[in-house]
Each structure stands twice: as structure tokens, then as C-alpha cells.
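[1] got a structure for you, letters missing:
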């Protein structure tokens, strides 16, 4: 089995991101946005790289072997830092592995609390319910989210057990 690798998002050709960002199964769980073309992907990548440059933030492409399977990041949100994972539906089973890596990075970046905002179209996740110190509804960008508040140290300690 190929291992998961992370690399800077701006090292990925825009045409490789298009199928993931425009896939119906991906879009139904993200805030509504226009369908991407190469120009919009470049703008989106530039915005993500600006986020990556901020203190405490990190945005990466996710590859399995040589294949791009998604992106992830530690970004700023209204509550504080959030983690985001967007995977191609063929790789959804790898979400927990990516999540663990993000939490390790959060710990290394000395975050105490981080948030996960899942659009209302997503089901509740028992995995996250058990890890969260608090779960609540958030309204952002004109949409409703289930927000999980995570204590970084507790989650990392539990992940390494």
C-alpha cells in the first residue's frame, strides 16, 4: 500500500486539483461556490498559500503514492484555528490518518484548542463526538455548521496511546 504524503499545495498543478474540487461528492459537503476552472484554482491556491503563511497555520496537498487525493490544513476561523480535511471520495477511509497528522501539527504549533466545522450536510461523527470537549452549532458564511471544539493535548495523547 502506498503511504500518505503531504506537500505544499502550490506544488500541485491546478488541473490535478480540478477533479477533486469540482466533484459532486466533495461539493455537497462544502460551502457553495462556483465550479472551478484553472484560473479559479490558481486564485484558490494563492488564498490557501496566504493562509499557510500566517502564524499557526499550515495547508498541504495530500498524496497517496503519486496520486493527489485531497488537501488539508490548519486555518483561521471565527472561533480560532480550525482544521480542514477534503479528500476525494475514493480515499474517505484515510480521513482518520490525516486527522491524526493534523492534530500532531497543531500540537507542534502549540495550539491548545482547535475547531472542526462540518457543514450541516455531513452526518454526526461519533469519533468526533467522543473527542470533542464541546459540540455546538455555528452559523458562518451564510450556512449552518456542526462545530467540534477539540483540546489538542488530550486528542494527541489519546491518538498516541
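    Cool, the structure landed. All of these numbers come straight from a predicted model, not from anything done at the bench.
[2] going forward, measure contacts and count neighbours with C-alpha atoms only.
    OK.
[3] quick one: the strands in the protein, in order.
    Counting by DSSP state E, the chain has strands at residues 4-8, 58-64, 67-76, 81-87, 113-119, 134-140, 143-151.
[4] next one for the comparison:
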């Protein structure tokens, strides 16, 4: 059973294992592999984001094991949902999305934005979850399809 916990419950070794997994990195922004120092910096940024009004960042665990993170974070003039799961949990993305949508409504949001790399295949499952992309955006040199999800 997947459970959500404050992001500061993560250890640096757990984050390194998740964020440096080659299959996970395929769907993240282009950047060098994480080091202990950069993972600590990333964690501090996510902790600060978690304290912002309208935002919520959580670690996802399966029992004691860190298997992902998710959240609602500020992105320009909107709020973006983020889901990063270990490959063993990819089939659970729909459950995590449902949780994020509930949190979004509780935070008073009427919509959330999802950004998926344009290199990601546009499968029917993505269309069922998010609809069609509303636009493209470039972040740190990576092109993303932008989806607007009504809550």
C-alpha cells in the first residue's frame, strides 16, 4: 500500500537511488546525475516549496521503502502537479493522480497543470488522464507538453 509522508522524511541515499534511476531520469528535466550535495539542495528546495501557500510536496512510500514523490508546486502563474515514481510503481500513477486532485481541491485550486516531456510517447493512457496538451513550454532546455486538468 502506498502512503504519503512529509518530504523531509526522505534520506539522501533514498533520494539518490530514486532520482538517479536511469528509467526515472528519462522523464525528468535534463540535468547531471544527483550527488549527495545536489540531492540535499533539491530536498531543501522541495521543503521550501511545501511551505508555500497552495503547495504540498510529499514522499511516497510502499511500507518503509521510498518509491516516489509527488506534489503540487508553483509554476509561473499556475500550480503544477508532479508525480515521480520508481518503475516498480508506475502502474500506481492513476492512484497518485487521484490523491493530488483531491489535495488540489482541498487547497482551493480549480485546475492543475501537468508538464510531460515532449519526448514522452503520447499514449492513450496519457490522453485518458490528462486530455490533449494545451501548449508547449521549455524549462531548463527541455520541451514539455502542458496539460491543464480541471478539478
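    Arrived safely, thanks for sending. Only a predicted model underlies this, so the values are computations on that prediction, with no experimental measurement involved.
[5] please state their TM-score.
    Here the TM-score for the pair of chains, by TM-score structural alignment, normalised by the length of the second structure, is 0.92; 150 aligned residues with a CA RMSD of 1.5 Å.
[6] so can I have JSON lines of the strands of the first structure showing mean neighbour count and distance to residue 157 of the first structure?
    Shown next, in JSON lines, are the strands of the first structure (neighbours: other CA atoms under 10 Å; distance: least, CA to CA, whole Å):
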{"stretch": "strand 4-8", "mean neighbour count": "15", "distance to residue 157 of the first structure": "22"}
{"stretch": "strand 58-64", "mean neighbour count": "22", "distance to residue 157 of the first structure": "21"}
{"stretch": "strand 67-76", "mean neighbour count": "21", "distance to residue 157 of the first structure": "19"}
{"stretch": "strand 81-87", "mean neighbour count": "21", "distance to residue 157 of the first structure": "18"}
{"stretch": "strand 113-119", "mean neighbour count": "21", "distance to residue 157 of the first structure": "14"}
{"stretch": "strand 134-140", "mean neighbour count": "14", "distance to residue 157 of the first structure": "18"}
{"stretch": "strand 143-151", "mean neighbour count": "19", "distance to residue 157 of the first structure": "10"}
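[7] now those in TSV, with distance to residue 40 of the first structure?
    Shown next, in TSV, are those (distance: least, CA to CA, whole Å):
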stretch	distance to residue 40 of the first structure
strand 4-8	18
strand 58-64	17
strand 67-76	16
strand 81-87	17
strand 113-119	22
strand 134-140	22
strand 143-151	22
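[8] hmm, residue 26 of the first structure is touching residue 89, no?
    Yes. With contact defined as CA atoms under 8 Å, residue 26 of the first structure and residue 89 form a contacting pair (7.2 Å).
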